[in-house]
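Novice: heads up, no residue letters with this:
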């Protein structure tokens, strides 16, 4: 059998994801935020006034997990829930001033990490790689 797990696309993607997530997590640690919390906070900032279900879809998490993350972000003072004017039973999510200030700090950190990941890789190869990843995601 001539098969190497280390050459499996799924294995390589998983390994790369775990390494990059660990690196980003270590850089976010001083700000008391995880990469998962950042993903939710970033999407609330980008799409203010969305509901929890929409955020869950944007971050590819189930609703209970998303709810726990939002609870934490709210407790830390970075997001707030407001009652929807259209439906009093629904809550919409908004970023706070403190949350926006944190995003302004974290996005450059995340961008710098992406730059480090692409170091030494020609731009055309990086674009081809991103295209290939999007095709793999579509296949999934």
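Specialist: Cool, got the structure. Remember, predicted model here, so these are calculated numbers, not experimental data.

Novice: going forward, measure contacts and count neighbours with C-alpha atoms only.
Specialist: OK.

Novice: to the chain's geometric centre, what's the distance from the host helix or strand of residue 134?
Specialist: Using DSSP states H and E, residue 134 sits in helix 123-139. Chain-centre distance of helix 123-139: 18 Å, with C-alpha atoms, centre = their mean, to the nearest Å.

Novice: hold the first one in mind and look at this next one:
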């Protein structure tokens, strides 16, 4: 299911002349303005060089900008520009459409229960140290 959802998101992003990876970058910078590229790379679980290339493309489009960190001149902080607003609106419209489709298929109570169950599982897996898991 995750693969199908990624494929659909890729297709929708392409309609806007973008990639799903660029969407992810924009979403994180919207949630956490001022992230460094290294912080962003850790959040999206890719190498910093990969984030750097994505940021280069978004910066060239005028959607994102790098600003100097006032405390450490080696760090550049990522911020959205006003040109990002229409892109973020389209991304949100896509997310809303997905949620509506899921609610139509499952019904809102079941969708809420599923979302809560998945969040609980994720929380448990994140909190549980890998060394404490039993194999087999």
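Specialist: Here it is on my side, so go on. Everything numeric here is computed off the predicted structure, so don't read it as measured data.

Novice: And the TM-score between them?
Specialist: Taking TM-score structural alignment, normalised by the length of the second structure as the basis, the two superposed chains have a TM-score of 0.80; 125 aligned residues with a C-alpha RMSD of 1.8 Å.

Novice: Give the buried residues for the helix holding residue 134 of the first structure.
Specialist: Buried residues in helix 123-139 of the first structure, counted by 16 or more other C-alpha atoms under 10 Å: none are found.

Novice: same check, this time on stretch 52-60 of the second structure
Specialist: Those would be 54-55, 58-59, for stretch 52-60 of the second structure by 16+ other C-alpha under 10 Å.

Novice: Not counting sequence-adjacent ones, nearest residue to the residue sitting nearest the centre point of the second structure?
Specialist: The centroid of the second structure falls nearest to residue 24 when counting by C-alpha atoms, centre = their mean (3.1 Å). Residue nearest to residue 24 of the second structure in three dimensions, not counting chain neighbours: residue 44, with 7.8 Å by C-alpha to C-alpha, 6 or more residues apart in numbering.

Novice: any idea what the one you found aligns with in the first structure?
Specialist: Under the alignment (TM-score structural alignment), residue 44 of the second structure maps onto residue 59 of the first structure.

Novice: you'd agree its match is up against residue 38?
Specialist: No. Look at residue 59 of the first structure against residue 38 with C-alpha atoms under 8 Å: they stay out of range, at 10.1 Å.

Novice: ok, back up a step: quick one: contacts for the match of residue 44 of the second structure?
Specialist: Contact analysis of residue 59 of the first structure by C-alpha atoms under 8 Å, 6 or more residues apart in numbering lists 39-40, 43.

Novice: Next step: these restricted to helices.
Specialist: Assigned to helices by DSSP state H, the following of the contacts of residue 59 of the first structure qualify: 39-40, 43.

Novice: Show me the longest helix that occurs in the second structure.
Specialist: helix 84-106.

Novice: Sort out which residues of that helix are buried, please.
Specialist: Under 16+ other C-alpha under 10 Å, the buried positions of helix 84-106 of the second structure are 84, 87, 91.

Novice: what lines up against the first one once you look at the first structure?
Specialist: Read that as residue 84 of the second structure. Aligned partner of residue 84 of the second structure by TM-score structural alignment: residue 99.

Novice: Let's have the buried residues of helix 84-106 of the second structure in JSON lines, adding distance to residue 36 of the second structure.
Specialist: Output for the buried residues of helix 84-106 of the second structure, formatted as JSON lines (distance: C-alpha to C-alpha, whole Å):
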{"residue": "84", "distance to residue 36 of the second structure": "18"}
{"residue": "87", "distance to residue 36 of the second structure": "21"}
{"residue": "91", "distance to residue 36 of the second structure": "22"}
